[in-house]
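Colleague: Predicted model follows, preceded by the sequence.
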Amino acid sequence: MPAQTVLTDEVRREVARALADAEATRTAIAPLRETWPALDVVDAYEIQLLNIRRRLAAGATIKGHKVGLSSLAMQQMMNVDEPDYGHLLSDMECLEGTPISAGAYCMPRVEVEVAFILGETLPGEGCTEADVLRATEWVAPSIELIDSRIQNWNIKIGDTIADNASSAGYILGPERVRPSDIDLRTIEARLRCNGEQVAEGRSDAVLGNPVTAVAWLARKVASFGVTLEAGHVILPGSVHRAIDARPGDNFEAEFDGLGTVRLNFTD
């Protein structure tokens, strides 16, 4: 069998347009690997960047990044040996107390994460956990809103990377805690939907320590000429499995020692 080659620039643009159209029309498309079987991880990151650049040109700004596939179980399911990442843009920022329309997404889900808010720009290549702790001004309770523009969440690694790591939005709770004032590996969190607990987890579900995920991200994006800058929000990965969000659902995530964050969906 001949060696697989990356897609041409023209085909990458075609894939990016298909994903952008799916997001705009809220009509999920077939898995990318079925329509474009030659697509690999390199292609997928380039396709993600094409759509990010399009949105930046339309006026959005970069607010941070997210890490996906940060648990061993998810990596094994995707047959990969490292996480992936996506961008957080200003048009993805949600505000607590402002309901979100579930109909604005294809198949929304929520994940509970310990958010890092950088006070200093992180080094890229060679970034360590000590660098992350030094540069992080605050940690905060957060919910990431994820969505797949791929039908029925039938995704593999190339599908999700190209689709901005399945990210669609994020919301931060009001509390802020210095990283030196909390054990970032042992934060217990519970997610309630309409008053009923539907998930729970601990922060060490994220690569054993969410700080490890942020350091990995800084090193990874450096290879694309990107830096994690002061003021950026970094979502290091979920502490539990993703939970489906439906019209009318009211979510509340409670973190021991870190506070709460709420996200409400309308019809």
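Modeller: Noted; the coordinates are in hand. Numbers count the residues shown, from 1 in each chain.

Colleague: going forward, measure contacts and count neighbours with C-alpha atoms only.
Modeller: Will do.

Colleague: How far does the helix or strand hosting residue 170 sit from its chain's centre?
Modeller: Assigned by DSSP states H and E, residue 170 belongs to strand 167-172. On the basis of CA atoms, centre = their mean, to the nearest Å, the separation between the geometric centre of strand 167-172 and that of its chain is 8 Å.

Colleague: Is residue 160 part of a helix or strand, or is it coil?
Modeller: Using DSSP: H, G, I helix; E, B strand; the rest coil as the criterion, the local structure at residue 160 reads helix.

Colleague: give the contact list for it.
Modeller: By CA atoms under 8 Å, 6 or more residues apart in numbering, the residues touching residue 160 are 148, 166.

Colleague: Just give the closest residue to the residue nearest the centre of the chain, not the sequence neighbours.
Modeller: A centroid search over the chain (CA atoms, centre = their mean) returns residue 66, at 3.8 Å, as the residue closest to the centre. Excluding its sequence neighbours, the residue lying closest to residue 66 (CA to CA, 6 or more residues apart in numbering) is residue 235, at 4.5 Å.

Colleague: can you give me the strands in the stretch 151-267 of the chain?
Modeller: If DSSP state E, counting those that start in this stretch is used as the criterion, the strands of the stretch 151-267 of the chain fall at 167-172, 188-193, 196-202, 233-235, 243-244, 250-255, 259-266.

Colleague: this is the comparison structure:
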Amino acid sequence: MTPQIQSAADRLQDAIDTGRPCAPVRDLIGEHDIDAAYAVQEILAATRLDAGNKIVGRKIGLTSDSVRSQLGVSRPDFGSLFSDMSYATGEPVPLERLLQPRVEAEIAFVLKQDIDNPHASVTDVLRATDFVVAAIEIVDSRVDNWDIRIADTVADNASSGLYTLGCAPFSLNGLDLAQVGMVLEHEGEPVSVGSGAACMANPVVAVAWLAREVARRGTPLKAGEVVLSGALGPMVPVKAAGVYTARLDGLGEVQTVFTDDGGAR
């Protein structure tokens, strides 16, 4: 580990600890050094694990052309989901846990088998998936004003925050996730629309990409893990308390209820 990698981790950890966004870290590790960025991510993950958290899954970021365009990056990335990040549909989510939240609608995969194969295919993902549910990912950035490039977001756990899962599981049998339409509403008004095809052509393709990446890095997907497969449409900034509802064709709906009255857990 280089001093620059440790300095980048320290900068992001200070933002986490103080609740004050920091400057980008690409000046320390380089704008395009993906391996250095994942090394920073691993340091920050180790801190969370030492504090008693557990890794319960993974998230894929930057799978949508619209999101990559919003952030000025050109490739997907991944981060870890920790045991203190999950909320059920309709459960209050305290805004005080977040710095600069945005929301995006996704399809979450829950695995019943490990996928430990650096050459994993779509077939492997289909075979390993127990069920899918509608999800809202609450993305966040420790970098001030979301001034990020690929190295910044990778280092910052793929700009993860929290997530909300729907309660209705669906088998993949007979489902073509590319054809799933999505509408994300804020207080009943549509604020983002998209489809499964926006997520690397099909969310199953995105999960296969993730499976290969993490297996290659020695941390393969495990049975029981949740995988947030990526945005189906543009991200939406969250400015205040309120209700966001994602409706996914054939997969029901999921609701995130932001509150500003505390209740952090």
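Modeller: The structure has been received and is ready for your questions. All of these numbers come straight from a predicted model, not from anything done at the bench.

Colleague: Superposed, what's their TM-score?
Modeller: After superposition, the two chains reach a TM-score (TM-score structural alignment, normalised by the length of structure 2) of 0.93; 258 aligned residues with a CA RMSD of 1.5 Å.

Colleague: that older thread, now for the strand holding residue 170 of structure 1, which elements pack on it?
Modeller: Using 3 or more CA pairs under 8 Å, 6 or more residues apart in numbering; DSSP states H and E as the contact criterion, the neighbours of strand 167-172 of structure 1 among helices and strands are strand 84-89, strand 93-94, strand 136-146, strand 259-266.

Colleague: Please work out which residues of structure 2 line up with the third one.
Modeller: Mapped onto structure 2 using TM-score structural alignment, strand 136-146 of structure 1 covers residues 129-139.

Colleague: Trace residue 58 of structure 1 over to structure 2, please.
Modeller: By TM-score structural alignment, residue 58 of structure 1 lines up with residue 51 in structure 2.

Colleague: dump the residue contacts of that match.
Modeller: Per CA under 8 Å, 6+ apart, neighbours of residue 51 of structure 2: none.

Colleague: what do you get for the one 4 residues further on?
Modeller: Applying CA under 8 Å, 6+ apart, one finds that residue 55 of structure 2 lies in contact with 49, 80, 81, 82, 83.

Colleague: Repeat the analysis, applying 7 Å as the threshold.
Modeller: 80, 81, 82, 83 (CA atoms under 7 Å, 6 or more residues apart in numbering).

Colleague: ok so, going back, can I get the helices and strands packed on strand 167-172 of structure 1 in JSON lines with distance to residue 175 of structure 1 and mean neighbour count?
Modeller: JSON lines is the format used below for those (distance: least, CA to CA, whole Å; neighbours: other CA atoms under 10 Å):
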{"stretch": "strand 84-89", "distance to residue 175 of structure 1": "20", "mean neighbour count": "24"}
{"stretch": "strand 93-94", "distance to residue 175 of structure 1": "16", "mean neighbour count": "17"}
{"stretch": "strand 136-146", "distance to residue 175 of structure 1": "6", "mean neighbour count": "24"}
{"stretch": "strand 259-266", "distance to residue 175 of structure 1": "6", "mean neighbour count": "20"}
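
Colleague: Using CSV, lay out those together with distance to residue 36 of structure 1.
Modeller: Supplementary listing: those in CSV, determined by distance: least, CA to CA, whole Å:
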stretch, distance to residue 36 of structure 1
strand 84-89, 20
strand 93-94, 31
strand 136-146, 23
strand 259-266, 34
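
Colleague: Can you check which of the ones you listed gets nearest to residue 226 of structure 1?
Modeller: Put simply, out of these the one that sits nearest residue 226 of structure 1 is strand 84-89, at 11.0 Å, with distance taken as CA to CA.

Colleague: So which bit of structure 2 is that closest one matched to?
Modeller: Following TM-score structural alignment, the aligned partner range for strand 84-89 of structure 1 in structure 2 is 77-82.

Colleague: ok now the matching stretch, how far from the chain's centre?
Modeller: Offset of stretch 77-82 of structure 2 from its chain centre (CA atoms, centre = their mean): 6 Å.

Colleague: Ok, stretch 87-105 of structure 1 next?
Modeller: For stretch 87-105 of structure 1, the distance between its averaged C-alpha position and the chain's averaged C-alpha position is 13 Å (CA atoms, centre = their mean).

Colleague: So what touches that stretch?
Modeller: With contacts defined as CA under 7 Å, 6+ apart, stretch 87-105 of structure 1 is touched by 26, 60-66, 147, 164, 168-171, 173, 246-247, 262-267.

Colleague: If you count neighbours, what's buried in it?
Modeller: Taking 16 or more other CA atoms under 10 Å as the neighbour-count basis, stretch 87-105 of structure 1 is seen to contain the buried residues 87-94, 96, 99-100, 102, 105.

Colleague: Also stretch 43-56 of structure 1?
Modeller: Result for stretch 43-56 of structure 1 [16+ other CA under 10 Å]: buried residues 43, 44, 45, 46, 47, 48, 49, 50, 51, 52, 55.

Colleague: Please, which helix or strand holds the fourth one?
Modeller: Following DSSP H and E, the helix or strand that holds residue 46 of structure 1 is helix 41-57.

Colleague: quick revisit: mind putting the strands of the stretch 151-267 of structure 1 in TSV, distance to residue 225 of structure 1 included?
Modeller: TSV is the format used below for these (distance: least, CA to CA, whole Å):
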stretch	distance to residue 225 of structure 1
strand 167-172	21
strand 188-193	34
strand 196-202	32
strand 233-235	17
strand 243-244	33
strand 250-255	34
strand 259-266	33
